[in-house]
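Asker: Attaching a predicted model along with its sequence, questions to come.
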Amino acid sequence: MLNIGLLGASWIAPQAIIDPASIVQGTRIAAVAARDLGKSQTYADTYGIPTAYGSYDDLLADPALDAIYISLPPAYHAVWTIRALQAGKHVICEKPTAMTLTEAQAMVDVAKSTGKRLIEAFHSRYHPAFLTCMDWVASGDIGDVQSMTAHFGVGFPDDGVKNQYRPELGGGTIMDMGCYPLHWVRQLAGGAITDAKVETTLAESGVDLTMASELTFDNGVTAKISSSMHPDTEFDAYLEVTGTKGTITFQNPLVPHQGGALSKTVDGVTTDAPVSTVTTYCYQLKAIAEALQTGDVLPTEAAGLLDQQAEIDRLYDAASLSHLRITTQDYT
C-alpha cells in the first residue's frame, strides 16, 4: 500500500489525488497537514482522511507515510520538497516544480542523494489520449512534424489573494498555465528548443497575465504556444500538430476526460481516436504507484523535470521577466 500524505489542504487535491486514490488500487490518502489544525481536521473530516496535522513538520515525521503530495504555491515547493525527501518520503509535486532551474536542480540532487523519487505532476502526460497523440507522431502517421500550435487559458480576476497574481509566490500565466502547452509541444517536437520569442502583458500586480511565444527546435520544428488568465478569457485548451503528410487536432489535451477530442487527418481522411473518460489524475497516480514499485523512470521526473524547468526559465528570460521568480525561501 502506498500511503500518501497531503502537505497543504488545497483546493486541487480532491480531484488531483484524493479521488484518484479511492480508485487506483494500492494507494491511500493517509494524512493531511495545514498550518492550522482546525483547518486540516475539517479538511480530513470532509474527505475521509484518517489523520490531520497542524504543521507540515508533523506530517513529514509520520513514519507510516511513503509519499508526500505537495500543492503549495511554487515559491514553497523547493523548501518543502527537500524536507520531505530528507524525511525519507517520495514526493509528488504540483507543477511547476520550482521557481527556477537552480531550485529544481537542488531538489533533484536531494532526491538522488536520499534515494527517493521526485515526480512533477503533469497529469495530462499520462492520459491514453495524449499517449495516442505521441504514438501517431512517433510512427510517422502525419509525416515529419513541421509546426505546432498549443494554448491553455482560463480567466479569473485578482481578488488580492490568488497565488497566480502574487509574484512572490510564483504567480503568472507562464508558471500556472503556459507550462502546459510548453510541456505538450516539448513531448512531441523530437528536439530541443534553441530559440524563443515571447510577448506578454502584465497584471497590475506585475505578473504575466497573457503569454504568446514562438519556439524553434534544433530539428527545424516550430511551435506557437500561448496562455492567458485575463479575466475575460474563457476556458480553452487545444493542440494542433502539422506534419508533411497530415495534421493532428487535439481539443482539450489538458483534461481530455472532460469532453476532449483527438483526431488525425491524412490525405483528406480523418480518423478519430477514442478518448477515455477516466481522469488524467487517475492515470497519473497509477503510473506513479507502478513506477515506485518497478523503479522505472517516469517522463515527469529527473531529466524530464529539469528540462521542463529550464524552458520555463527560457520563456521568462526572453520576456525580460526573470525578476518575477526570485524567491526568498531558504531551500538549502
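Answerer: That came through, no problem.

Asker: CA atoms for contacts and neighbours, from now on please.
Answerer: Fine.

Asker: Could you give the number of residues near the closest residue to Ala121 other than its chain neighbours?
Answerer: Leaving aside its sequence neighbours, Ala121 sits nearest to Glu94 (C-alpha to C-alpha, 6 or more residues apart in numbering; 4.9 Å). Number of residues near Glu94 (other C-alpha atoms under 10 Å) recorded here: 22.

Asker: My read is that Glu94 contacts Ser71, right?
Answerer: Yes: between Glu94 and Ser71 there is a contact at 5.4 Å, judged by C-alpha atoms under 8 Å.

Asker: residues touching the nearest residue to Tyr165 once chain neighbours are set aside, list them.
Answerer: Leaving aside its sequence neighbours, Tyr165 sits nearest to Gly171 (C-alpha to C-alpha, 6+ apart; 5.1 Å). Going by C-alpha atoms under 8 Å, 6 or more residues apart in numbering, Gly171 touches Pro74, Asn163, Gln164, Tyr165, Val207.

Asker: three-state assignment of Gly171?
Answerer: Secondary structure, DSSP: H, G, I helix; E, B strand; the rest coil: Gly171 is coil.

Asker: this is the comparison structure:
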Amino acid sequence: MSEVRWGIIGTGTIAKAFAADFRYAKTGELRAVASRDKGSADAFAEQFGIELAMVDYFSLINSHEVDVIYIAVPHVFHFELTKACILAGKHVLCEKPFTLNQAQAKELFELAQAKEVFVMEAMWSRFNPAVEQALEWVEEGEIGNAQSVQASFGFALEQDPSHRLFNRELGGGALLDVGIYPIFLAQLIFGKPDFVQNQAVVGDTDVDLLEQLLLGWDGGQLASLEASIITQQPNRAVISGTHGYIEFDKEWYKAKAITLCKQDGSEHTMTFDFQGVGYQFEVEEVNRCIQEGVLQSPNHLWEDTLNLLSTMDEIRQDIGVSYPGEPELYEMDVEHHHHEHNHHHKH
C-alpha cells in the first residue's frame, strides 16, 4: 500500500507540536490542514510544508486527498468531529481525552466498528520508548511485583477565564487535560482501578484546577497521582515494586531516559535518543494499523480509552465538574461511590 496520507484539524499548540514531529516518522505523508481561520491554515501549511490548506473542517473530512485525520481542537469538539470523520469513512487519531465522557466514546467506537474505520485516542506517551521500556521491565519482573505508581503532571497558568483550560464551555480543567496522563500510566500498569478517591480544588469558572488522586486495586496496588493547571509540578513518575523501582526522567510523559533501581542499590539507566518530542511514534503506530487493516491499536485499545474515561467520569461526578450537554454522567448510581472521604475546596 502507498503512504498513508494525513490531514490535521486545528492549528493550535498541540497541532504544531504534532506537525513538527511528523517529519521524524518513518512512514506517512502530511498532506492537508484545516482551520476555520484562513490566515492560520495558510501559515500552518507554509510552516510545515503542507500542500493543502483548507478553511472548512468538512472540506478536509470529505477530501479524497487524505486517509486519516488527526483532530487537535478543544475537547468539547472531539465527539462531533470524530463522528463526522467516521461517517465520511476516514480513519481518526483524536487528541486526548478522546471524548468528554465514556458514553460519547462508546458511541463513537460502535460507529467505527460499523463503518470499519481505524480510530485511536492520541495517547502519544503510550508509544514513547521510555514508557514502552518501563512496561517491559514490569512485565519481565525486573522490580518484582509492581505495587505502586506515583506520578504528576501540572504547570502554572495565569487564571484567564477565556483560556481554553479555564473555560467550562471548552471542556477546561486539569483532569481531562493533564490528569489523564498519570491515570493512563497507573492503568497501563495495573488496569482499571477498583477504588477511586480524590481531593480537588474547583475554581471560580467551575473547572478543576488541582487534584490529588488515590487509585486502588483489589490486588493491593495503589497509585498516588497529581494534576494541576495552577502549580508547577515536578512531572516525575516512579513505578515501585517488591524488588526495586523504575524512575522516569523529568517530564516523564516524553522522557528520553529511564532508570531501573534495584533493591541492592544497583542502578541501570537506558537513554533513548529520538528527535523531537515523540509524536512520531503514534503516527507510525496509526500507519501500521491502517496498513494491516485493523480497527484499533493493540497497544492502546478502545477498551483502554473507555477505562480512562470511566475513571475520569467517576472523579468528575464526585467533584461536581460537568460540561455542557452531558447530563448522562449524573444518572449513574451514586450509592456506589465513597463520598465521605472526599472534601472539595473552592479556590
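Answerer: Looks like it came in fine. Computed from a predicted structure; not experimentally measured.

Asker: returning to that earlier point: okay, the aligned partner of the residue nearest to Ala121 of structure 1 in structure 2 and Tyr279 of structure 2: tell me how far apart.
Answerer: Per TM-score structural alignment, the equivalent position to Glu94 of structure 1 in structure 2 is Glu95. Glu95 of structure 2 sits 11 Å away from Tyr279 of structure 2, going by C-alpha to C-alpha, to the nearest Å.

Asker: ok now do the spatially closest residue to Tyr24 of structure 2 that is not a sequence neighbour, which residues does it touch?
Answerer: Setting aside the residues directly before and after it, Tyr24 of structure 2 is nearest to Gln280 in space (C-alpha to C-alpha, 6+ apart), at 5.9 Å. Residues near Gln280 of structure 2 by C-alpha under 8 Å, 6+ apart: Phe18, Asp21, Phe22, Arg23, Tyr24, Ala25.

Asker: Could you verify that Val76 of structure 1 is part of a helix?
Answerer: You called it Val, but residue 76 of structure 1 is Tyr. Yes: under the criterion used here (three-state DSSP), Tyr76 of structure 1 sits inside a helix.

Asker: show me what contacts the closest residue to Leu81 of structure 2 other than its chain neighbours?
Answerer: Once flanking residues are discounted, Leu81 of structure 2 sits nearest to Ile71: 7.6 Å by C-alpha to C-alpha, 6+ apart. By C-alpha under 8 Å, 6+ apart, the contact set of Ile71 of structure 2 is Ile8, Ile9, Gly10, His78, Leu81, Thr82, Val92, Leu93, Cys94, Glu95.

Asker: Just flag the most distant two among those.
Answerer: Gly10 and Val92 (13.7 Å; C-alpha to C-alpha).

Asker: What number of neighbouring residues does Lys162 of structure 1 come out with?
Answerer: Lys162 of structure 1 has 13 neighbours, counted by other C-alpha under 10 Å.

Asker: Show me what it aligns to in structure 2.
Answerer: Lys162 of structure 1 maps onto His163 in structure 2, by TM-score structural alignment.

Asker: now that match: how far from Gly173 of structure 2?
Answerer: 10 Å.

Asker: cool, and Ala103 of structure 2?
Answerer: 19 Å.

Asker: Please apply the same query to Ala146 of structure 2.
Answerer: Taking C-alpha to C-alpha as the measure, Ala146 of structure 2 and Gly173 of structure 2 are separated by 30 Å.

Asker: Kindly report the same for Leu188 of structure 2.
Answerer: Using C-alpha to C-alpha, Leu188 of structure 2 is found at 23 Å from Gly173 of structure 2.

Asker: who has more neighbours, these two?
Answerer: Gly173 (26 against 17).

Asker: Identify the residue of structure 1 aligned to that one.
Answerer: By TM-score structural alignment, Gly173 of structure 2 lines up with Gly172 in structure 1.

Asker: Its match and Leu239 of structure 1, how far apart?
Answerer: 21 Å.

Asker: mind listing the helices for structure 2?
Answerer: For structure 2, applying DSSP state H gives helices covering 13-22, 38-48, 57-61, 78-87, 102-115, 129-139, 174, 180-190, 280-292, 302-319.

Asker: picking up where we left off before, pretty sure the match of Gly173 of structure 2 contacts Asp208?
Answerer: Yes: here Gly172 of structure 1 reaches Asp208: they are 4.7 Å apart, a contact under C-alpha under 8 Å.

Asker: The residue nearest to Leu81 of structure 2 maps to what in structure 1?
Answerer: With TM-score structural alignment as the criterion, Ile71 of structure 2 matches Ile70.

Asker: Where do the strands of the stretch 201-347 of structure 2 begin and end?
Answerer: For the stretch 201-347 of structure 2, the strands defined by DSSP state E, counting those that start in this stretch occupy 208-216, 222-228, 237-241, 244-248, 257-262, 267-271, 344-346.

Asker: which one of the ones you listed is the most hemmed in?
Answerer: strand 222-228 (a mean of 25; mean count of other C-alpha atoms under 10 Å).

Asker: Check the mean deviation of it from structure 1.
Answerer: Superposing on structure 1 places strand 222-228 of structure 2 at an average distance of 0.7 Å from its equivalents, by mean C-alpha distance after the TM-score superposition for structure 1.

Asker: who touches that strand?
Answerer: Under C-alpha under 8 Å, 6+ apart, the answer for strand 222-228 of structure 2 is 147-156, 174-175, 178-179, 182-183, 186, 209-216, 233.

Asker: Equivalent analysis for stretch 126-138 of structure 2, please.
Answerer: Under C-alpha under 8 Å, 6+ apart, the answer for stretch 126-138 of structure 2 is 125, 143-146, 188-189, 246, 248, 253-258, 271-272, 278, 281-282, 299-300.

Asker: Pull out the buried positions in that stretch.
Answerer: Buried residues in stretch 126-138 of structure 2, counted by 16 or more other C-alpha atoms under 10 Å: Arg126, Phe127, Asn128, Pro129, Ala130, Val131, Gln133, Ala134, Leu135, Trp137, Val138.
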